[in-house]
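In: only geometry, no sequence info:
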């Protein structure tokens, strides 16, 4: 799932998310059917690869669907509910799978998983939000733009290191419980069930906290995972303490999964599907690399506590990109402090008196005079007609006639700002000499005089004749 999740996410851009989810579940079911019908280990291995491809696709696309359906205010909570399925698989799926395998053979387990995947495909196709069916998917270029964001790489690095740290300890928990703690092999599944219960609680708790401040719970759970892993080294000789710490490891470890993906989707901007797919790749890459590194310490002087030491170191290194993200957020949200001069009480009273004097009755806002070309009814005779200068035509041009009596700035139809066509008005205004118009007297000191070829806009024509 390290490579296939982002690759398939890009390959299925033009497909609706509903169809992609149902298709992933169908491929998941087909893979289990192939494994159940095969009699060759090579075919079973190929079927497991197909199952892994479908699993990565479903988790990446399902994360986007869950967060978008819940909205930004409940994205982490929705992701916590989705990741609760992994916790339920640990709590109930592993014991049930073992029981089915013992009752009907290993093929029965594959048949049961294929049937459950088919039922899940029907449920998802029925209850997916309608908005997801009509959503337009962005282009490949816009999806790849997520790789240019530095915050995305910081989230992926923190996810890989912290997740790999606690999963390295979980992968080799059986040698620690049997060889160092002294727990029998028959009781190990019960301890793993406790880990699953803790993971179920952790995903929901951190999901609720992550909706308010997603980065703070990420840092808190990472620090808690480091502390739990470090405490497992000296306290692993006590069965009671070891069981409690394993449960706490499930709370703190898998709680990260409900925070990392919504953060990646948020930083991905226009590439939510690829951001979620990259988070899935970071999960699996961290688990693979750190687990391999932890396995090499089993034959050293650390013994069964080697994976816990390696996991604590890796999870501690994962805090570095998280602290960098926190510093970037604090710098971006910082408001510069402006130092103001000290003002004594007398000066403040004087300023208040001046403000009251300016805003008092004597300094009320003056009424705005209607300017040239202002729309609206104007009483006849209240101001000179600024559109033309009757009686003084230009050489070779007819004189402009005054507006009809009682027009008062209205058009022929009696409505303000309407009447003749604007082109006719401009054509008639071009024949008027408005350089010496009385309405332009107040403008002489601020701008050039109007020329005959640059008339002032009017709501009524210069004359009433065509």
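Out: Received it, and whenever you're ready, just let me know what you need. Everything numeric in this text was worked out from a predicted model, so none of it was measured. Numbers count the residues shown, from 1 in each chain.
In: When you work out contacts or count neighbours from here on, use the C-alpha atoms and nothing else.
Out: Fine.
In: The most centrally placed residue in the chain is in what secondary structure piece?
Out: Here the mean C-alpha position of the chain is nearest to the C-alpha of residue 266 (CA atoms, centre = their mean), at a distance of 3.0 Å. Assigned by DSSP states H and E, residue 266 belongs to helix 257-268.
In: Residue 197 too?
Out: Residue 197 is part of helix 188-210, with elements assigned from DSSP H and E.
In: for that helix, packing partners?
Out: Where contact means 3 or more CA pairs under 8 Å, 6 or more residues apart in numbering; DSSP states H and E, helix 188-210 is packed against helix 75-88, helix 215-235, helix 239-253, helix 257-268.
In: Let me see the residues that make contact with it.
Out: Helix 188-210 has contacts (CA atoms under 8 Å, 6 or more residues apart in numbering) with 74, 76-81, 83-84, 87-92, 95, 174, 177-178, 216-218, 243, 246-259.
In: Could you rerun that using 7 Å?
Out: Identification of contacts with helix 188-210 by CA atoms under 7 Å, 6 or more residues apart in numbering yields 76-77, 79-81, 83-84, 87-88, 90-91, 174, 217, 243, 246-248, 250-252, 254-255, 258-259.
In: Second structure follows, compare the two:
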């Protein structure tokens, strides 16, 4: 099938089921930002202590993604997804029923581990169900679930928390998880395991590739830079721009709308112009962050920049995911886990850096300067990755091709199947966009 025809081919329904699942995951991950005061009051803890529930989830994502990817490496993909979304849903129920802060904390850690595992395995499954030139589009559908969570799920969670109590938000996510479970059971196809069982030692060789480490750095810095500022957008809007607190949910929702639009556009063009998307998107994020720092006191400016920052940040997200699968095609599940960990490393380090500059009395606008510094470093890392690719020295030594991709091709030649899909033509053995300078 010609590339243009493949790009026009409809996305499998199962990929949209994964996107629905991610909506539930993303709502749970981010909704606590609007629930901290009532949780703190109910659990008799301080707001900073309640805020540790957010950090616990992020750290659980960083740790859980690679651990669960390794632990489930030889398990059937659909069975693994069913188990993970079930555990995640039970984690929401445990949180809703938690009588103490400690139990609520434990429920968040368990939920984060299941969420991380689902992201890693689900991403590998989504990639496996489409041709290589639709990888970014498939990831855009999954990330679109996260964008919709920011637009609808998080504000809805805040609304439920205000009118029905914070526990009602956990019950709602539990219900969404049940719907996602039905979708996974009924729509995700059975994906056979490869004839030759994957070996952990062999899969871990992807980490010998410099391009894999560059992809990790780019993802963490790009995500961290945006969330360095976004995490403190609410006080910037009220204390610096002088907007009323009633405007904050709407502007955060506007960021989510931008994220959804950016994901849709980025997913459409990233398969053909991956590096172009990375360079333009991260450059735009850097410019918008600098503008936010310079014009933080202007109400119209901060509203417009909130939308634009969401658009530019999520415009690059499908490309960041696809890039990791391109350079680590020999181990698609580990690739998904690594990307998940890298994003959450950024989502942890960015807010930490933002909090640090605030504690140093540089003000809320300084978080945008710090974020711009992170995205500028990400842009430099993209330049290094592009130079290595064009020079034919993507990994290893002596200008040889990366070891992870050599393994993938040798696996294809031997008739073995991809870990995620049982199909070397889709996951690892076929030529993919990373073989082109525009990838």
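Out: Yep, it's here. Everything numeric here is computed off the predicted structure, so don't read it as measured data.
In: So after superposing, what's the score?
Out: After superposition, the two chains reach a TM-score of 0.73 (TM-score structural alignment, normalised by the length of structure 2), with 332 aligned residues with a CA RMSD of 1.5 Å.
In: can you give me the helices for the stretch 101-250 of structure 2?
Out: 101-128, 135-148, 154-164, 166-187, 200-203, 210-230, 233-235, 248-269 (DSSP state H, counting those that start in this stretch).
In: what would those helices look like in JSON lines with mean neighbour count and distance to residue 88 of structure 2?
Out: Converted to JSON lines, the helices of the stretch 101-250 of structure 2 look like this (neighbours: other CA atoms under 10 Å; distance: least, CA to CA, whole Å):
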{"stretch": "helix 101-128", "mean neighbour count": "25", "distance to residue 88 of structure 2": "5"}
{"stretch": "helix 135-148", "mean neighbour count": "28", "distance to residue 88 of structure 2": "16"}
{"stretch": "helix 154-164", "mean neighbour count": "19", "distance to residue 88 of structure 2": "17"}
{"stretch": "helix 166-187", "mean neighbour count": "20", "distance to residue 88 of structure 2": "7"}
{"stretch": "helix 200-203", "mean neighbour count": "14", "distance to residue 88 of structure 2": "26"}
{"stretch": "helix 210-230", "mean neighbour count": "27", "distance to residue 88 of structure 2": "24"}
{"stretch": "helix 233-235", "mean neighbour count": "19", "distance to residue 88 of structure 2": "29"}
{"stretch": "helix 248-269", "mean neighbour count": "23", "distance to residue 88 of structure 2": "23"}
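In: Can I get the ones you listed in CSV including distance to residue 7 of structure 2?
Out: Compiled in CSV, these are given as follows (distance: least, CA to CA, whole Å):
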stretch, distance to residue 7 of structure 2
helix 101-128, 14
helix 135-148, 9
helix 154-164, 32
helix 166-187, 22
helix 200-203, 29
helix 210-230, 24
helix 233-235, 37
helix 248-269, 9
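In: Which among those is found nearest to residue 370 of structure 2?
Out: helix 210-230 (7.1 Å; CA to CA).
In: Using the aligned residues only, give the average distance of the closest one to structure 1.
Out: By mean CA distance after the TM-score superposition for structure 1, the fitted helix 210-230 of structure 2 averages 0.6 Å away from its aligned residues in structure 1.
In: same check, this time on stretch 107-126 of structure 2
Out: Compared with structure 1 after fitting, stretch 107-126 of structure 2 deviates on average by 0.8 Å (mean CA distance after the TM-score superposition for structure 1).
In: State the span of structure 2 onto which stretch 108-120 of structure 1 is aligned.
Out: Under the alignment (TM-score structural alignment), stretch 108-120 of structure 1 falls on residues 168-180 in structure 2.
In: Actually, stretch 146-166 of structure 1.
Out: Aligned by TM-score structural alignment, stretch 146-166 of structure 1 falls on residues 206-226 of structure 2.
In: Pull the distance from the matching stretch to the chain's centre.
Out: 13 Å (CA atoms, centre = their mean, to the nearest Å).
In: Equivalent analysis for stretch 42-58 of structure 1, please.
Out: Counting by CA atoms, centre = their mean, stretch 42-58 of structure 1 is centred 30 Å from the centre of its parent chain.
In: From the rest of the structure, what touches it?
Out: Residues outside stretch 42-58 of structure 1 that contact it (CA under 7 Å, 6+ apart): 1, 4-5, 8-9, 21, 24-25, 27-28, 31-32, 34-35, 38, 280.
In: Tell me, how many residues neighbour the counterpart of residue 2 of structure 1 in structure 2?
Out: Using TM-score structural alignment as the criterion, residue 2 of structure 1 maps onto residue 62 of structure 2. Number of residues near residue 62 of structure 2 (other CA atoms under 10 Å) recorded here: 26.
In: for residue 62 of structure 2, what are its contacts?
Out: Contact analysis of residue 62 of structure 2 by CA under 7 Å, 6+ apart lists 341, 344, 345.
In: Highest neighbour count among the residues you listed?
Out: residue 341 (27 neighbours).
In: which SSE is whichever residue in structure 1 pairs up with that residue in?
Out: In structure 1, the residue paired with residue 341 of structure 2 is residue 281, using TM-score structural alignment. In this structure, residue 281 of structure 1 sits in helix 272-295 according to DSSP H and E.
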